[in-house]
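S.K.: The following comprises the amino acid sequence and a computationally predicted model.
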Amino acid sequence: MGGMPAPDAAQREAAHNLEVMKRLREVEQAIDARAPESDIEPSLDQIRAVMDLLGDPQRSYPVIHLTGTNGKTSTTRIIDSLLREMGLKTGRFTSPHLHSMRERIALSGVPISPERFIAAYDEVLPFVELVDAQSAEAGRPRMNYFQMLVAIAYAAFADAPVDVAIVEVGLGGAWDATNVADGQVAVVTPVSLDHTRMLGDTVEAIADEKSGIIKAGAVAVIGVQEPEVTEIMAARAEAVGARIALEGNDFGLLTREVAVGGQQISVRGLSGDYEDLLLPLHGAHQAHNTVLAIVAVEAFLGGGEQRLEPDIVRAGIAAVASPGRLEIVRRSPTVLVDAAHNPAGALALRAALEDSFNFARIIGVVAILKDKDATEMLEILEPVLDHVVVSRTTSPRAMRPDELGELAVDIFGEDRVTVVQDLPDALDTAAGLADEGGVGGGVLATGSVTTAAEVRMLLGATEV
């Protein structure tokens, strides 16, 4: 008999789904209960021990490894899109997430399913608990939130199995938990000062830590850097026996023009040119991220000797999305969200606003975490924002609106600043101000990944 499934089948499926969601919540709570990802110690002993006990799943597929200060997640997503267009099964690991920790682990471009996430968790947990017990005996902390997710990701990629994993570091490079894998290609996006508390106070110290993902026999693909950063990367490549390819030297962006819905770019790769690619992301920084992504794929597939099929590159680039990165989440008034959370991110955001958007007025909704350089970010954004509504996200690390408001008044003047205690009201206030002078006003919500995530959710955009 065709037609509708028997009610008991439908009921069974509903019961199963409920069971899965309940279990997923328990697993997520258990992972959340671990020390935060900012709690790091310079050691790979624990994650190495877990991988060893699992049979080193991270060695069962090739890895493209990415570090840098800004642009890592977008570049990772562009590489993923290109490789999928070529018919490869991909694993993608990025951080932080916008809405759910499962977003960090994607299989073939889609966040890992609850079932697969739970299965990978159950697979690694006994070994994690074993290593945690050994750590406790030695007076060391148990594995943190991030290390746990790395273990789950590497196991899930092996189980899928994937043809290639594209892995973004969490923080730094050498001592990042992801670095138990050895990238066949190591990509370094632009390096600037960001997590200085963890990584040292100079660009050189940060670059040195990040250069730790460059391994013997790899190809290191290096984005535009300060000269001292390039020197450190080149020295590391030479020391370990890796090939190095430098943007602006060995490859680069040939042309870019703003186009409807993004930009049209032409790229000089290691093995040929790729012309008139339509990239559906805004800003020169995304054009540069795309250049790095194309070259990383060239390096991965043919050691950079073989030109990629132009039509495949064109299709892979056209299919790219990077949620929360200068993303339009609503029209009338237009609301943009951007995850900029440091001065370099704010500069890229400002340049993109000036070059890609044509608003009569832009009203900012700004919420920043207290360990970030709020003053410098506000100074950078001041020329492009007509008015700023300062607020806070639900993050416990959020700076108080009154405090942020005082900083903003010093930069914008009192008449251009409104302080609103919670984000939903701040968004309403900003939309009202954007509409005030007639058509053509826009709202930009920025200042942290959490700001972008919460505004997306408030406006019903939760697709990743």
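M.R.: Received the coordinates, thanks.
S.K.: When you work out contacts or count neighbours from here on, use the C-alpha atoms and nothing else.
M.R.: Fine.
S.K.: residues in contact with residue 24?
M.R.: Residues in contact with residue 24 (CA atoms under 8 Å, 6 or more residues apart in numbering) are 114, 118.
S.K.: change it to 10 Å
M.R.: 18, 30, 114, 115, 117, 118, 121 (CA atoms under 10 Å, 6 or more residues apart in numbering).
S.K.: How about residue 51?
M.R.: 45, 57-59, 124, 127-128, 150-151, 154-155, 180-181.
S.K.: swap in residue 134?
M.R.: 46, 128, 140, 141, 142.
S.K.: quick one: which of those sit in helices?
M.R.: 46, 128 (DSSP state H).
S.K.: Farthest-apart pair in the contacts of residue 134, please.
M.R.: 128 and 140 (13.8 Å; CA to CA).
S.K.: Compare the two (neighbour count), which wins?
M.R.: residue 128 (24 against 12; other CA atoms under 10 Å).
S.K.: Put this next to the previous one:
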Amino acid sequence: MNTYTEAISWIHSRLKHGINLGLARMEWLLEKMGNPEKELKVIHVAGTNGKGSTVTFLRSILNEAGYEVGTFTSPYIETFNERISINGNPVSDADLVKLVRIVKPLTEELEAGELGPPTEFEIITAMAMYYFANIRSVDFTILEVGLGGRFDSTNTVHPLMTIITNIGMDHINILGDTVEKIAFEKAGIIKEGVPLFTGAKQQEAHSVIRAEAEKKHAEVYQLGIDFSVENHESVPGGEKFTYLSRETQYENMKLSLLGRHQTENAAIAVASLMYMKENGLLKLSEKEIRAGLEKAYWPGRMEVLQQRPVVILDGAHNTEGLKAFAATMNNRYEGKNIKMIFAALEDKDLSHMLPLLKTMNAEVYFTQFDFPRAASASKLKEIGKMEDASVEEDWRALLRRMVNELDVEDVLAVTGSLYFISEAKQFLVNLLEEI
């Protein structure tokens, strides 16, 4: 294993083992690696949507306070390396090769045993934990759950803090077909005596989460009860709001990320870090919180690539994400001529997602991309029952035509699967530079 290309190729070769939830393989790997997870000060983040943005707010605020912060997130938007980052900077190609050299022989040993082959996600998780503990030491590590929580490979840590951003109907074939079942899987990250901060809104989810927290003697701090977003206002270039808790009121907080839902993710980040401050786990000022929130950047989430005409990328990859996308578009671009390009995976809840496209006054263009679970453009139109929608199989040709035809007051939104957004972003950036 001498080159970055070889390392990435080997990692991706593990995709053939699919999704195989469980902790036994991960625990075996970590033990062989010297249990690096025990050296980390972890904030563990689960949820249906908003995990990546919340991780970004946490990281950005901690960076402003002078802390070194490692983050593990998925999927990637621009480069694979960004899944393992320090202070927002992706792991270097050389360090990634070094990590693969460490984990590859262990993977082969594990695969030959009774536990069977580890998945790609398990391998990357182990690499991230080893990296933050032994190669690039950090003050705090923020781990984003990959799927669910209870049996996710990140759930081998004992964190300082757990966060569940929200609960929505996603991955129902794996996590369950009700809010209660999904909430139970997410609540699996709650640890004995470790406080939980949550943005879950449904009463069914609250009941499950609180029941699990009580079993673990974990305090629960809930958005809308223990802390809240007040006086929200969409402003040019972002959002403005007041953060309110029993002890604190911060007025005119500013975000560069778009959408009311981002103010809620930001509030969860602030509340959890304030708790850590109050319990002597870190030092933090109001000035650092404000600067961290305003500087936070997360690609592919209501990301404005161009202002005139407006071109937006957003990974609205499930029902909850599409609701937030629609609300933000209707709030910010009411009355505008909106053209929307949409692609999705066929195992998503398309029957509930696609009707949400009708809530926006937009010209809809369905497309498809080269990915094993991607839905065809024609299937999206059929399920969505949108006679006026257009179908274009070649997303590159569609983007090129749309960009060239945009009027200065138009809005072009490219949305749907995060995997599609990842493919489309650099192509779209290059197109805009050509004009």
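M.R.: Yep, that arrived. If you're wondering where the values come from, they're calculated on a predicted model, not measured in any experiment.
S.K.: Now, of the contacts of residue 51 of the first structure, which are buried?
M.R.: With burial judged by 16 or more other CA atoms under 10 Å, the buried subset of the contacts of residue 51 of the first structure is 57, 58, 124, 127, 128, 150, 151, 154, 155, 180, 181.
S.K.: mind checking what the first one lines up with in the second structure?
M.R.: Under the alignment defined by TM-score structural alignment, residue 57 of the first structure corresponds to residue 36 in the second structure.
S.K.: Show me just the buried residues among the contacts of residue 24 of the first structure.
M.R.: Buried residues within the contacts of residue 24 of the first structure, counting neighbours by 16+ other CA under 10 Å: 117, 118, 121.
S.K.: surely the second one meets residue 19?
M.R.: Yep, that's residue 118 of the first structure we're talking about. No: with contact defined as CA atoms under 10 Å, residue 118 of the first structure does not reach residue 19; the gap is 11.6 Å.
S.K.: one step back: any chance of a markdown table for the contacts of residue 51 of the first structure, columns distance to residue 51 of the first structure and secondary structure?
M.R.: Shown next, in a markdown table, are the contacts of residue 51 of the first structure (distance: CA to CA, whole Å; DSSP: H, G, I helix; E, B strand; the rest coil):
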| residue | distance to residue 51 of the first structure | secondary structure |
| --- | --- | --- |
| 45 | 10 | helix |
| 57 | 7 | helix |
| 58 | 8 | helix |
| 59 | 10 | helix |
| 124 | 9 | helix |
| 127 | 9 | helix |
| 128 | 9 | helix |
| 150 | 10 | helix |
| 151 | 7 | helix |
| 154 | 9 | helix |
| 155 | 9 | helix |
| 180 | 8 | helix |
| 181 | 10 | coil |
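S.K.: what ranges do the strands span in the stretch 101-250 of the first structure?
M.R.: Using DSSP state E, counting those that start in this stretch, the strands found in the stretch 101-250 of the first structure span residues 105-107, 110-111, 164-168, 185-188, 219-222, 243-246.
S.K.: residues contacting the closest residue to residue 201 of the second structure other than its chain neighbours?
M.R.: Leaving aside its sequence neighbours, residue 201 of the second structure sits nearest to residue 166 (CA to CA, 6 or more residues apart in numbering; 6.9 Å). Counting by CA under 10 Å, 6+ apart, residue 166 of the second structure makes contact with 46-51, 183, 186, 198-202, 205, 223, 264-265, 320.
S.K.: Can you say which of those are buried?
M.R.: The buried subset of these (16+ other CA under 10 Å) comprises 46-51, 183, 186, 198-200, 205, 223, 264-265, 320.
S.K.: quick one: contacts for the residue most central in space within the second structure?
M.R.: Closest to where the C-alpha atoms of the second structure average out (CA atoms, centre = their mean) is residue 52, at 3.0 Å. Counting by CA under 10 Å, 6+ apart, residue 52 of the second structure makes contact with 45-46, 58, 71-75, 143-145, 165, 265, 298-299, 301.
S.K.: If any of those residues are buried, put those into a ChimeraX selection.
M.R.: Buried members of the contacts of residue 52 of the second structure, defined by 16+ other CA under 10 Å, are picked up in ChimeraX with:
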select :45,46,58,71,72,73,74,143,144,145,165,265,298,299,301
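S.K.: didn't residue 274 of the first structure look like it was pressed against residue 308?
M.R.: Yes: between residue 274 of the first structure and residue 308 there is a contact under CA under 10 Å: 8.7 Å.
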